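>>> I'd like to go over a predicted model; first the sequence, then the structure.
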Amino acid sequence: MNFLSPYAFWLAVTLPIVVVFYLLKRRRKVQVVASSMLWRKFLAETQASTPFQKLRHHWLLIFQLLMLALAILAMARPYFSGNVSEGGLLVVIMDTSASMQSTDVPPTRMDAAIKKAGKLIDTLSDTDQMMILAAGRQTRVLQSATSEKNKLQRALKSIEASDTSTYLLDAFKLARTLVDGQELAEIHLFSDGAASDLNKFDPTDLNINYHPIGTRSDNVGIVSLDVRPNPDDETTRAIFAGVVNYSTSRADLIVELQWNDQTIEARPLELEPGSTDSQVFIAPQSENGIFSLKLNRDDDLAADNQASVVSLLPKPARILLVTRGNRFLEKALNSISNIELAAVDQLTDAPPDVDLVVLDKITPLAWPTVNTLAMHVTHTNWIESANTVESPVIVDWKAAHPLLRFVQLDDVQIAETLEVKTPNWAMSVVESTRTPLILAGEKEGQRMVWAGFDTLQSTWPLRISFPIFIANAVEWLNPTTSQASMVNVRTGDAMIATLEETDPKPVMLLPDGQKTSVITNPGSRQVIFADTLRQGIYRLQNGSTEVVFASNLIDASESDNGPREELNLGGYNQVTRTGQKRADLEIWRWLVLAALIVLMLEWWYYHKRTA
């Protein structure tokens, strides 16, 4: 047995004081009585209180000495230590995603996780250290490595679940770095396991302990919401929504569509367990506004029962085509509705008032400042190219990118292409074995799509995927479309806006009604706001203008909130649930309890004797 506060034993000097009190003779008042026969049984006690007389057997004295000794021992904080040569490091990862707001474990899974992690803190030995990470859209270190349990408990209680998706990969990568070189290191994850980003994480040589939170899956959620122009009526909009029932029983609910907070349609919906339903609404729109979809049903997760879309009225895209002749490209552009197309064979000055420029094998004297689609051209400020690659073979393309929606490229042959390195501003959306073939990205507020090959020196214009790609490119480069994508973001993603006025103090109105200042760079009209952890409508107020944003969860893996007993780490491994760690604890609390019991015994004995 060891002691954390051995100096408490100095209080043992109070034990003889208690004995001295019993040795000292008490001053008694002399009283004449008729007979002493009734007082003889107290004679022994009277003699024991005479100074310097030998102490006799006295239960009250024994109780008081024992109680004081137990109190002193408790203040010395005794504990039992194991045979551990050095302390270990425990890295705790707390999942703060939206599914941790589920109420199947009252009050929420987040509260249950905090309570469970708090018990793990109590098991720490004096040589152990712990770190606490909050795994959200960005991983945050809430508490650096420490063995002070009070600090760890305070950091733990400061955690709140957000409305974002589950992002555990960055947290595990950081945890791997923290435990690197530590022999007695452990990683403890407190989560419901609704993570889809761990497929490429290798847990080799890591001691991962998974603590699953949650008991059931009872949730119906919105997993998709989009607004498109109605091809049959330009004055109306088509709203597409996807709803999934992740519970184990049939769900009866009402789906409600609102326009600027006013209900315009409500439909009853019945969903069998595990089923998906697609809803299409047609609604008139005469101005920019907000479509909101609500599910009127009480379930375990409320975060996915509502979603909103900022709907901007479509405007004709003014396109300037710079080419010396490419009828395939011209035909593909003319097949797109709601555009105004003009063609020139050279661009000598800054482009006129257009929304986007298409460059076909022509390097302009004045590079466009608007969004640009460039084919087989280079510009030193954007792309650096020196060599040519003959007969490049397409090996991969990003089918999830908006440019390549419904595009198949496995039957396209290319004669030659420019060899480039992917610049920092872009990402490669179509790859060959040696060089990127198509790049897409944004630089200083200007979007650009770049193709390194001549489309007429390929079989692509003969494939149906070519006009589809051109239509996707125009939609992605159209400022109106890009603005619509910028004002509708996922929770946790940054909102980006370009200010029309130079107000030095723009303000963001949050979904809960609170206001917060937005920091802007001097001389810049661009505003970046990243604190979007809560879903709802955000309003950027700048002088007399206002920019409206919608932030939504819309994540099928998050809506599927059933707890996972195993954590899937891709093709590497699976981590199953972990029991609570056992460790020796301090015993001072039990000593205090024993002292209280002795105090009660003394009280009982005293009253019994004097009764």
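Okay, I see it.
>>> rest of the way, CA atoms for contacts and neighbours
OK.
>>> list the helices and strands the host helix or strand of F466 packs on?
Element membership of F466 [criterion: DSSP states H and E] is helix 465-477. Where contact means 3 or more Cα pairs under 8 Å, 6 or more residues apart in numbering; DSSP states H and E, helix 465-477 is packed against helix 327-334, strand 371-375, strand 446-451, helix 479-487.
>>> adding another structure so you can compare the two:
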Amino acid sequence: MTILNPSAFYLLLLLGIILFFYLLKGRPRKVIVSSTLFWRRIRQALPAQRPRWRLPPELLLFLQIALLTLLIMALAQFLLSRKEKKEFIVIVMDTTASMQATDLIPNRLAVAKKRAQEFIKELPENTQLALVQAGKRPQLIANFSDERSYLLKRLKALTPADVRGNETAALELANSILPTQTQGRVIFFTDGAFELDLDSLPQTVELVPLDKKNSRNLAITSFELRPRTEDSEKYELLVKVTNFSLQKERFSLRLWLGQNLIFKSESALSSQEEKKYIHNLEVKQKTILKAEIYPYPQDDLAIDNTAYALPGFSERLNVLLVSRGNLFLKATLESYPQVNLYQKQTILPEELSGYDLIIFDNIVPPPLKRGNIVCLGVLPPNLSLEEQDPQPNPILTEWQIDHPLLRFVNLENMNVRQSLGIETLPEADILLRSSAGPLIQVWQSGGLRLLFIGFDLYNSDFPLQIGFPIFIFNLLQWFHPQVFDPTYSQIQTGEEFVIFPKAQKEEITIVNPHNEIITIEDRKDPLIFSETTIAGVYTLDGKSLFTANLLSAHESNLLSRVTFSAASREVNRQVKNEYSESKLSLSPMLILLSCLLLFIEWYLYHFPGAIGKKKSKFSKRTA
């Protein structure tokens, strides 16, 4: 037995108060009268002439002592410990894309769930079961419980997702939730279509393999789109098709741009052979590009036979250059057809929201709260930084070559004649350091994204470097990837997608490829959208937003690649009983018993002669 709150026993001192009042009640004096007819009702109300030093044997006193004692014991929280024979089992169900294969009828997941249901029904009733879904990100569906109906209901509701799995993470999650005092088991229902040495895993893991037939599958394993450097409307497309069957397969590849068929090819591939297709296309505006393969006959997995992309741009950026005149910036920005360039020497705070990007070239901006801002050689007034004296000829010491803003930009030969002497912005990402302090840093706070360059372009030879136009393109792409990055709108299923909505809304509505509406109310800027487990085209406000494709040779290869010792690692239906200690709280029972005693005390106090009358009636009848 365990007591969680022993300090509650200090309340036993209250018993002394009850005893003290009973001692003050006093001892009644015997008086001989001719009749008790008029004294019977007021007998108990007569004041005592002197206190009594011995407690009276009254039933109400014992009831009150017992009632207070039970309440104190309930507050002390008595726990009864007992050992039970239980087994803890975690059911791990593979729900990745390969489980949609139809080489088993109706598909692999349905067969795996049926086997899991049969296994669960054969277990003893006291077995504690938990359910883990093995997908792109493993998820605990149901924690340990002996309620079979609830777990079977959650198991039945599982559906396959168009994602690549992370089997190791799923098994690690399953092992982590096993109770430490017991060994437990992890039962993994899967098709084994992944590379994993099961013998390297803990002995708690047991595999339930599916009896698969000769699987056939052709898949699009690569779908890459990149713009031609000489024209932003021309693209180069790379499509790679792989045969994962054990025999030669014939197929037809078709490319669709919107509703127009732009390419068709008939081909055949030997087992484990791949073929690449390169196609040039011209896109005037944002359009859905779709690649489809048609195997002859139909293969066992259809989700990897289609891939989507969104070439072209559907919007133009309004870029404001606040400057007294900068030919380098003007010429570079005007070279992009996606940019509508505006120039001013001053700007009011209420005008800031009317532009997608604002560049302040050596002109102090108004206080900034939101927007995409570039400050060249000047610091916003609302940032709490102390500006020091200008620093002559700073020496460049370090820069982040892997940051998107400095990709393919060589700063080794750049010279700066004078820089601003400022501190590092709070929680800023420093891209370029020098002997005089940070020269280029990125700062984000709420809806404000700020790129600060701590020197005037005319005080450096940066505009004369070959990397300057590349830096401006990286800048535009970093602030607005939806316009300048052709790969922005194409992700792999299960990955997060970053949305930069132009208009501020209380909620946004996204429609997935299954025409399911997803409404997001608590929106941040930018928005991280993670419900991308379905392959296809996602739309926002009726316009195509991005595409999600499987494009995974890991999942498209339906052959089992798990190596394990079948004799020692296949699932064993024999129960491994483990002693687990369970604790039963006595507080609810003590409180219920206290309520019963309280009712008895109330009854005896208001009807003190009820028990005596019943006894006298019973004695007369027996007589």
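That came in fine, so what should we check first? Treat the numbers as computed from the prediction; the structure is a model and nothing was measured.
>>> still on that earlier bit, the helix holding F466 of the first structure vs the second structure, mean deviation?
In the superposition with the second structure, the average deviation recorded for helix 465-477 of the first structure is 3.4 Å (mean Cα distance after the TM-score superposition for the first structure).
>>> Also compute the angle for that helix relative to strand 371-375, please.
150 degrees (axes from the mean of the first three to the mean of the last three Cα atoms, to 10 degrees).
>>> The helices and strands packed on helix 465-477 of the first structure: which one's closest to D233 of the first structure?
Comparison of those against D233 of the first structure by Cα to Cα identifies helix 479-487 as nearest, at 19.0 Å.
>>> Run the angle between that closest one and helix 465-477 for me.
Using the same axes, to 10 degrees, helix 479-487 of the first structure lies at 70 degrees relative to helix 465-477.
>>> wait, which of the helices and strands packed on helix 465-477 of the first structure is closest to V255 of the first structure?
helix 479-487 (23.9 Å).
>>> Give me the distance from whatever helix or strand comes next after that closest one to the chain's centre.
Downstream of helix 479-487 of the first structure, the first helix or strand assigned by DSSP H and E is strand 488-490. On the basis of Cα atoms, centre = their mean, to the nearest Å, strand 488-490 of the first structure sits 15 Å off its chain's mean C-alpha point.
>>> For the closest residue to Q526 of the first structure other than its chain neighbours, list the residues it contacts.
Spatial nearest neighbour of Q526 of the first structure, excluding adjacent residues (Cα to Cα, 6 or more residues apart in numbering): T498 at 4.4 Å. Residues in contact with T498 of the first structure (Cα atoms under 8 Å, 6 or more residues apart in numbering) are R525, Q526, V527.
>>> repeat for M99 of the second structure
N107, R108, L109, P160, T190, D191.
>>> Specify which member of the residues you listed is nearest to P513 of the second structure.
Nearest member of these to P513 of the second structure, counting by Cα to Cα, is P160, at 15.0 Å.
>>> Give me the longest strand you can find in the second structure.
Longest strand in the second structure, counting residues (DSSP state E): strand 231-243.
>>> Can you give me the buried ones in it?
Within strand 231-243 of the second structure, the residues scored as buried using 16 or more other Cα atoms under 10 Å are S232, E233, K234, Y235, L237, V239, K240, V241, T242, N243.
>>> would TSV of those with distance to V571 of the second structure be doable?
Putting these into TSV (distance: Cα to Cα, whole Å) gives the following:
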residue	distance to V571 of the second structure
S232	57
E233	57
K234	56
Y235	52
L237	47
V239	41
K240	39
V241	37
T242	34
N243	32
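>>> Show me which pair in the residues you listed is furthest apart.
S232 and N243 (33.8 Å).
>>> how about R237 of the first structure, what does it touch?
R237 of the first structure touches V227, R228, P229, N230, I282, A283, P284, Q285, counting by Cα under 8 Å, 6+ apart.
>>> hmm, which of those residues are the buried ones?
Here, 16+ other Cα under 10 Å leaves V227, P229, I282, A283, Q285 buried among the contacts of R237 of the first structure.
>>> what about the fourth one, distance to I290 of the first structure?
Relative to I290 of the first structure, A283 of the first structure is positioned 12 Å away (Cα to Cα, to the nearest Å).
>>> Return the set of buried residues in stretch 490-502 of the first structure.
Quick answer for stretch 490-502 of the first structure (16+ other Cα under 10 Å): R490, T491, G492, D493, A494, M495, I496, A497, L499.
>>> give me the element the fourth one is part of.
Read it as D493 of the first structure. D493 of the first structure belongs to no helix or strand, assigned by DSSP H and E.
>>> wait, it sits on R534?
No: using Cα atoms under 8 Å, D493 of the first structure is not in contact with R534; the gap is 10.6 Å.
>>> before we move on, back to that, any residues touching the helix holding F466 of the first structure, and which ones?
Contacts of helix 465-477 of the first structure (Cα under 8 Å, 6+ apart): 329, 332-333, 336, 356, 371-373, 402-409, 447-449, 460-461, 481-482.
>>> again, only using 6 Å
A332, N371, L403, V407, W460 (Cα atoms under 6 Å, 6 or more residues apart in numbering).
>>> hey, where'd the helices end up in the second structure?
Using DSSP state H, the helices assigned to the second structure run over residues 14-24, 59-76, 108-121, 148-156, 167-176, 327-334, 468-479, 481-484, 553-556, 566-569, 587-606, 610-622.
>>> Same list (those) but as JSON lines, adding distance to E315 of the second structure and mean neighbour count.
Output for the helices of the second structure, formatted as JSON lines (distance: least, Cα to Cα, whole Å; neighbours: other Cα atoms under 10 Å):
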{"stretch": "helix 14-24", "distance to E315 of the second structure": "79", "mean neighbour count": "13"}
{"stretch": "helix 59-76", "distance to E315 of the second structure": "68", "mean neighbour count": "18"}
{"stretch": "helix 108-121", "distance to E315 of the second structure": "43", "mean neighbour count": "18"}
{"stretch": "helix 148-156", "distance to E315 of the second structure": "44", "mean neighbour count": "15"}
{"stretch": "helix 167-176", "distance to E315 of the second structure": "41", "mean neighbour count": "19"}
{"stretch": "helix 327-334", "distance to E315 of the second structure": "16", "mean neighbour count": "14"}
{"stretch": "helix 468-479", "distance to E315 of the second structure": "14", "mean neighbour count": "19"}
{"stretch": "helix 481-484", "distance to E315 of the second structure": "7", "mean neighbour count": "20"}
{"stretch": "helix 553-556", "distance to E315 of the second structure": "35", "mean neighbour count": "22"}
{"stretch": "helix 566-569", "distance to E315 of the second structure": "57", "mean neighbour count": "12"}
{"stretch": "helix 587-606", "distance to E315 of the second structure": "66", "mean neighbour count": "15"}
{"stretch": "helix 610-622", "distance to E315 of the second structure": "91", "mean neighbour count": "10"}
